[in-house]
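Colleague: below: sequence and its predicted model.
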Amino acid sequence: MLPEPFFAGSGLDRADALRGQPDELARLKSDPAALELVWADGLPAIDPQGRLQWQPLASPDLFLGLADGAPRYSPAPFFEGDLRARFNALAHLAADEAPLFAAALSLASWHRRHRFCANCGSFSDSVRGGWSRQCPSCKAEHYPRVDPVVIMLAEHDDRLLLGRQPQYPPNRYSALAGFLEVGETIEAAVARELFEEAGITVTDVRYLSSQPWPFPSSLMIGCIARAIDDQITVDTTELEDARWFSRAEVAAALSGDETATFIPPPHFAIARSLLDHWLSA
């Protein structure tokens, strides 16, 4: 069984039925048990133990849901932290806090990027507790977007194809990935991306697992496929390098062996879960 990816799960009761009830949403804000997330440097704040931090209501812009019946909110800050700060935060975030962290960050990012109606250009209003925006001019309603991304392993003769991008830390290799395009199936996207980035033709594409990725709002769709051959042609506009790695090399990398031939993706990336799954299969 595939290990549960980081960010998986709801994190709390999202209470969808309450979002369309303005009177009930107003009542929840007066609940003495209501709390809102603390933010710092454009991210939900995390304490030294990896827990999210909460405070009394100050800017309850976004209704996140209910925790043991008590309402939980988040501000919608208009400042976005830098990429390095985000990944540093994830290294310390407790796994059971990750789903709520992801939901709050993605939702706040969506409001920051979609303040105007895509239909007529008017400034839109946050409604349904922050889970949609409505245009006061043309009445169009807009919902938080999710961008599907396929991320995949290709295998050949008990080896895995992994690649690295220039911005990766030195010697890190990971699964190849790319956005799903309009009018494309998941299977077609996997085959296209592997061929475009590494010149590999594949068959037998199988879905394994998915992961929300709140940077800003992707859904990573984890798959595995069988390569027809092992001849790699790297698209250097997409990748710096791509290589086949044996089962022994993957095992050494995941175990933290100092002699490993590559550094694996971090624990919070679904690529790491895909490697763990392949190694244990």
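Modeller: Sure, I can see it. Note that this is a predicted model, so its numbers are computed, not measured.

Colleague: okay, CA-based contacts and neighbour counts for the rest of this
Modeller: OK.

Colleague: excluding its backbone neighbours, what's nearest E187?
Modeller: V205 (5.8 Å; Cα to Cα, 6 or more residues apart in numbering).

Colleague: who are the neighbours in contact with that neighbour?
Modeller: Contact partners of V205, counting by Cα atoms under 8 Å, 6 or more residues apart in numbering, are 187, 190-191, 223-226.

Colleague: helices - which of the residues you listed land there?
Modeller: Within the contacts of V205, residues falling in helices by DSSP state H are 187, 190-191.

Colleague: which of these count as buried?
Modeller: 187, 190-191 (16 or more other Cα atoms under 10 Å).

Colleague: so can I have JSON lines of those residues showing distance to P264?
Modeller: Shown next, in JSON lines, are those (distance: Cα to Cα, whole Å):
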{"residue": "E187", "distance to P264": "25"}
{"residue": "V190", "distance to P264": "21"}
{"residue": "A191", "distance to P264": "23"}
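
Colleague: included below, for side-by-side comparison, is a second structure:
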Amino acid sequence: MQSGWVRRCSADGSDHYPRTDPAVIMTVVDDDDRLLLGSSARWPAGRYSTLAGFVEPGESLEATVRREVREEVGVEIGDVAYLGSQPWPFPASIMLGFVAQALTTEVHVDGEEIAAARWFTRDELAESVAAREVLLSPRLSISRALVEHWYGGRIDDGGDTWR
């Protein structure tokens, strides 16, 4: 209803307005200008994306970026800069995109949320995508926009993104 701003229950006619739970999503870049991507423990092999996580009550967005990266892959973060956002009103979140500067590069995945993570140069990422060893998120996602922002343009995947 109302152009997507509300849902009306078909059983009782009540209106339901979406919550907006903030979540951060970030590219992590090291001093050698490599990009860190992770693979969720719930995904098939080869799916890689930027790291992300929900903001906890009373936590700043920058602190969330640092905490999520440290928890998921064990990398410490310095500077954090906002790049953009993508709303997801149903299921109730807004993705706030950042670029984060890594202070450390040794990766220790948590094994629960993240099963694998690795650093990529631009050439390594392009080659891995072309060989279909790495599948990136769809173009409509902020994750893809953040990756291509770091890359400096579109990454040709032949339309073969994960779904």
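Modeller: Sure thing, it's come through. None of the values given here were measured: they were computed from a predicted structure.

Colleague: the residue nearest to E187 of the first structure and Q231 of the first structure, how far apart?
Modeller: 19 Å (Cα to Cα, to the nearest Å).

Colleague: residue in the first structure paired with Q86 of the second structure?
Modeller: Aligned counterpart of Q86 of the second structure in the first structure: Q211 (TM-score structural alignment).

Colleague: just S39 of the second structure next, same as before
Modeller: By TM-score structural alignment, S39 of the second structure lines up with R164.

Colleague: excluding chain neighbours, what is closest to that match?
Modeller: Using Cα to Cα, 6+ apart, the nearest residue to R164 of the first structure is Y173, at 4.8 Å.

Colleague: okay, now the one you found: neighbour count?
Modeller: Look at Y173 of the first structure: counted by other Cα atoms under 10 Å, it has 24 neighbours.

Colleague: isn't it up against P265?
Modeller: Yes. With contact defined as Cα atoms under 8 Å, Y173 of the first structure and P265 form a contacting pair (6.8 Å).

Colleague: re earlier: the residue nearest to E187 of the first structure and D16 of the first structure: what is the separation?
Modeller: 34 Å.

Colleague: and what of M220 of the first structure?
Modeller: Distance from M220 of the first structure to D16 of the first structure, by Cα to Cα: 23 Å.

Colleague: which residues touch the residue nearest to L254 of the first structure when sequence neighbours are not counted?
Modeller: In this structure, L254 of the first structure finds its nearest non-sequential neighbour in P264, 6.4 Å apart by Cα to Cα, 6+ apart. Counting by Cα under 8 Å, 6+ apart, P264 of the first structure makes contact with 172-174, 253-254, 272.

Colleague: for those residues, which ones persist in the second structure?
Modeller: Mapping the contacts of P264 of the first structure onto the second structure (both residues aligned by TM-score structural alignment, their matches' Cα atoms under 8 Å) leaves 172-174, 272 still in contact.
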